[in-house]
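A.B. asks: got a predicted structure here, sequence first:
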Amino acid sequence: MDSDNSGPYGYSLIHELIPAIENKYRGTDSATTRFVDGCSTGGWVSLGLQLYYPDVFNGVYSYSPDAIDFENYQLINIYEESQAFINEAGYLRPIMRDTNGEPLLSMKEFIAYENVFGSSDSYLNSGGQFSAHTALYSPKGENGLPKPMFDPYTGVIDLEVAKSWEKYDFKKYAEANWPELGPKLQGKIYIWMGDMDHFYLNTGTRGFDKFLKSTQNPTSDAIIEFTPMEGHCSQFSHKVILLKMQERLESLTP
């Protein structure tokens, strides 16, 4: 995806890399035979490519995607809450659990871990998960690093920065563009999520699913499957995805 901090990765992929590959190697140079898939962050970016470049790809198979609705950024509503580390009940906010629901790691502990790896003494350039999110979603700060959506040490959320993340909030993006976007996505969206995802990513997918079920003109035909008691990426399968791609292509063959 294109980013203020990392540069025009999305544009370069669509307009430079894909044409170069299809020009050099045997291929169809047709959107009909282009698909995207992935799991976890790969599930997020594959879904993002299908949403933001709907004419370029013929389907997405997204498994356990990172948060696709920032009202449910794991367990945080970034637009309304003031704290990333502590929940409204005053407890440390968990970021990881097992499939029985037992918390394994807190957000505060995870960010402390990333802070150690950043040369800035913060997660902003740690190379970890929240460093990656911040590099993509945030505007560039005065020090050349991305602006933090939440303070690395206190967890206090900067609501102005949170507002700037909206353009990468898939639910908000789809809501704002549905009249044009909806028809281009028919038959193209498949998402799988374990309802006991280890990183609470099912919350954002539930929010996105709720929106898609409310759509009209057109009514979305997206398939979003939630499997009870399954964890992060547990049903990701290249074989299954390839068979789904085949099924999609065969459905379009006269």
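C.D. replies: Yes, it's here.
A.B. asks: rest of the way, CA atoms for contacts and neighbours
C.D. replies: Fine.
A.B. asks: where exactly do the strands run in the stretch 101-250 of the chain?
C.D. replies: Remark: strands assigned in the stretch 101-250 of the chain by DSSP state E, counting those that start in this stretch are 103-106, 189-194, 223-227.
A.B. asks: and of the ones you listed, who's closest to residue 41?
C.D. replies: Ranking the strands of the stretch 101-250 of the chain by proximity to residue 41 (CA to CA) places strand 189-194 first, at 12.9 Å.
A.B. asks: near residue 15, how many other residues are there?
C.D. replies: Using other CA atoms under 10 Å, residue 15 has 10 neighbouring residues.
A.B. asks: from residue 247, how far out is the most centrally placed residue in the chain?
C.D. replies: Against the mean C-alpha coordinate of the chain, by CA atoms, centre = their mean, the closest residue is residue 44 at 3.0 Å. If you measure residue 44 against residue 247 using CA to CA, to the nearest Å, the figure is 23 Å.
A.B. asks: span of stretch 197-204 from start to end?
C.D. replies: 11 Å.
A.B. asks: same deal with stretch 59-72?
C.D. replies: 25 Å.
A.B. asks: before we move on, back to that, and the residue nearest to the centre of the chain, which of the three is it?
C.D. replies: helix (DSSP: H, G, I helix; E, B strand; the rest coil).
A.B. asks: once you drop chain neighbours, what's closest to it?
C.D. replies: In space, and not counting its chain neighbours, residue 44 is closest to residue 65: 4.4 Å by CA to CA, 6 or more residues apart in numbering.
A.B. asks: buried deepest among the strands of the stretch 101-250 of the chain, which one?
C.D. replies: strand 189-194 (a mean of 22; mean count of other CA atoms under 10 Å).
A.B. asks: ok and that one relative to strand 223-227, angle-wise?
C.D. replies: Going by axes from the mean of the first three to the mean of the last three CA atoms, to 10 degrees, strand 189-194 is angled at 10 degrees with respect to strand 223-227.
A.B. asks: got another, please set it beside the one above:
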Amino acid sequence: MKKPSSVAALLTVFFALFTTSCIVVTNDKATVNIQLAYPSEHYEEALDGRLILLISEGIETEPRFQLRDDAKTCQGFGMDVLNWKPNETQQFNCDAFGYPIDNFQDLPSGDYYVQALFHKYETFERADGHIVKLPMDRGEGQQWNRAPGNLYSTPQKITINNGELPNLTLNLDQKIPPIAEPEDTKYIKHIKINSKLLSEFWGRDMYLGAHVLLPEGWESHPDVKYPLAIMHGHFPSDFGGFRTTPPDPDLKSEYSERFNVDGYNRIVQQEAYDFYKTWTGPDFPRVLAIKIQHPTPYYDDSYAVNSAAQGPYGDAITYELIPHIEAEFRGIGEGWSRFVYGGSTGGWEALAVQVKYPTEYGMCFAACPDPIDFRAYCLVNIYDDDNAYYQEGTFRKTLVAGHRDYLGNVDATLKDMNYRELVLGSKGRSGQQWDIWEATYSPVDDEGYPKRIWDRLTGEIDKEVAAYWKENYDLAYILKRDWAKHGEDWKNKIHLYCGDMDNYYLNNAVYLAEEILSETTAPYYNGEVDYGDRAEHCWNGDHDNVNHISRLRYHQMFIKKYVDRVQNVAPSGADLTSWRY
């Protein structure tokens, strides 16, 4: 008997589905009749992953791009799926967790668009004996709605009436294509190495990479060795802030809602071109600049430290990747000659590697760092507070804020942000901010996934996990605890910058860290802590420019700061002249 084609099989399945009944609501229980399938032309094998259902009011952009933390978000529901075979229908779970509305029966009446996306997982057999299923980064920066290989459906218009959805069949027949590898240019090179340390931990080949920006004159000065400027942060693309041609005159002007600036895309291109002119000009320091590529199955970068759930990324970067780059591109290759900088995640990483590897790095410049003191884990004190979502009193509970603008207007609570991540992934697999902090800082649970710092539904804080975080990743506490041991290696190296209206309240932790640093003796830390008046997230210490400009000038700011202070960390006899041609 001739085997029917995959397309014919799907049509047969969908015809049967159209004959089934609509959603049935009985008292408080909703039975959602949403059936999904994907064709074998995309995958012949069974898949594991997260199935995400999205409901939006409009389709100016697809629903998969509208799930946000703030009030402008669309609706999402998420469920785990194991061993889903091609052409096999999958019933969407009516009890799936939703955000911002947590169940189907409370959805408001009206006309909407519905879309489904499947975020594909892979199986890892780790060296610690745990077998875990996780979404590996595929070059997109751990973005579930853009990850190559993920499947999604075409948006479909529906009407919801009194909490009832129509009978739905969604065909996930669209597949996100691969991302092209960047090409080398005169100034920008791309490095990728197989990490022995990470491959052993994850039980498969794992890679580290970097975008390398060569100094002007690198080819014509073959005997010169250079300091290494290491920028940490989220960089799925290469040095996009480096443009060798003027801005495109035909570029359509775009308005930035965040900065309330028209033509911000033009400003970005102009800044990129200006950086090229500065970098190649006669007065800019000659150094090697790199952006490290270290995506993990949890996030688009590892936070550059060793951790129980993610493995020895700190050691792999410090002892495998960086020496490889220095050997290939003539780096000086000594601790004093490596300096680190970055903002947000990159700010935390810059301080973290300086703290964790005191002699391997010569200076750090940490801008708007993720919480560096867990007494101010944004607006939560994980040691003293009992609940992350609420400030609790005898007669009322107040929701804890999660995000604000530069005037203090709150547009998302901490609970909102965590609930959104619950839709995108269970067991810390959302690929988003709060989950990567747990993947970095937490011990693993019995299944091998990161232990929760708090219950994601209730906000109740786990004090044992908090104690583990304190001893291993609370950077301000570690500085205080270990100053007598490493103070001589940390002096002259620590520099912190943050806007006093940081959107995520990250300035609160910097205040606490500054207090600790200001009290250091024998030796005094002799660094810098600075704040930007009404400056938002990503302000980097530039008092001459507003936030939307300063955030584009990290290289210009921090490379010069290092060169101006390098004599404070370099040993006697170090070469401080040959690379200043």
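C.D. replies: That came through fine. The model shown is predicted, which means the values in this text are computed figures rather than measured ones.
A.B. asks: TM-score for these two?
C.D. replies: Taking TM-score structural alignment, normalised by the length of structure 1 as the basis, the two superposed chains have a TM-score of 0.95; 251 aligned residues with a CA RMSD of 1.5 Å.
A.B. asks: give the aligned equivalent of the residue nearest to residue 44 of structure 1 in structure 2.
C.D. replies: Aligned counterpart of residue 65 of structure 1 in structure 2: residue 369 (TM-score structural alignment).
A.B. asks: before we move on, what about residue 24 of structure 1?
C.D. replies: Per TM-score structural alignment, residue 24 of structure 1 is aligned with residue 328.
A.B. asks: report the separation between the match of residue 65 of structure 1 and residue 570 of structure 2.
C.D. replies: Distance from residue 369 of structure 2 to residue 570 of structure 2, counting by CA to CA: 26 Å.
A.B. asks: between these two, which is the more surrounded one?
C.D. replies: residue 369 (27 against 16).
A.B. asks: contacting residues for that one?
C.D. replies: Residue 369 of structure 2 is in contact with 343-348, 498, 506, counting by CA atoms under 8 Å, 6 or more residues apart in numbering.
A.B. asks: where exactly do the helices run in structure 2?
C.D. replies: 6-18, 196-202, 264-280, 313-316, 322-329, 345-356, 414-424, 433-441, 463-473, 475-490, 507-518, 547-550, 554-565 (DSSP state H).
A.B. asks: how about those in TSV, adding distance to residue 401 of structure 2?
C.D. replies: Converted to TSV, the helices of structure 2 look like this (distance: least, CA to CA, whole Å):
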stretch	distance to residue 401 of structure 2
helix 6-18	44
helix 196-202	37
helix 264-280	28
helix 313-316	32
helix 322-329	39
helix 345-356	20
helix 414-424	6
helix 433-441	14
helix 463-473	20
helix 475-490	23
helix 507-518	13
helix 547-550	22
helix 554-565	29
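A.B. asks: what's the neighbour count on the closest residue to residue 113 of structure 2 other than its chain neighbours?
C.D. replies: Sequence neighbours aside, residue 157 is the residue nearest to residue 113 of structure 2 in space, at 4.3 Å (criterion: CA to CA, 6+ apart). By other CA under 10 Å, the residues close to residue 157 of structure 2 number 15.
A.B. asks: run a quick neighbour tally on residue 216 of structure 1.
C.D. replies: For residue 216 of structure 1, the neighbour count with other CA under 10 Å is 11.
A.B. asks: coming back round to it: out of the strands of the stretch 101-250 of structure 1, nearest to residue 2 of structure 1?
C.D. replies: strand 189-194 (21.4 Å).
A.B. asks: what range in structure 2 matches the closest one?
C.D. replies: Using TM-score structural alignment, strand 189-194 of structure 1 pairs with 494-499 in structure 2.
A.B. asks: that stretch vs structure 1 - mean distance after superposition?
C.D. replies: With mean CA distance after the TM-score superposition for structure 1, stretch 494-499 of structure 2 departs from structure 1 by a mean of 0.8 Å once superposed.
A.B. asks: and the contacts of that stretch?
C.D. replies: Contacts for stretch 494-499 of structure 2 (CA under 8 Å, 6+ apart): 351, 354, 363-369, 506-507, 510, 525-541.
A.B. asks: now for residue 215 of structure 1: which residues touch it?
C.D. replies: residue 178.
A.B. asks: now do it against residue 205 of structure 1, distance only.
C.D. replies: In terms of CA to CA, residue 215 of structure 1 sits 16 Å off from residue 205 of structure 1.
A.B. asks: now do residue 80 of structure 1
C.D. replies: Residue 80 of structure 1 is 19 Å from residue 205 of structure 1, by CA to CA.
A.B. asks: what do we get in structure 2 for residue 179 of structure 1?
C.D. replies: Alignment note: residue 179 of structure 1 maps to residue 484 in structure 2; criterion TM-score structural alignment.
A.B. asks: pull the contacting residues for that match.
C.D. replies: By CA under 8 Å, 6+ apart, the contact set of residue 484 of structure 2 is residue 522.
A.B. asks: let's see 6 Å
C.D. replies: Residues in contact with residue 484 of structure 2 (CA atoms under 6 Å, 6 or more residues apart in numbering): none are found.
A.B. asks: what's the longest strand belonging to structure 2 aligned against in structure 1?
C.D. replies: Secondary structure of structure 2 read by DSSP state E shows that its longest strand is strand 110-125. Under TM-score structural alignment, strand 110-125 of structure 2 has no counterpart anywhere in structure 1.
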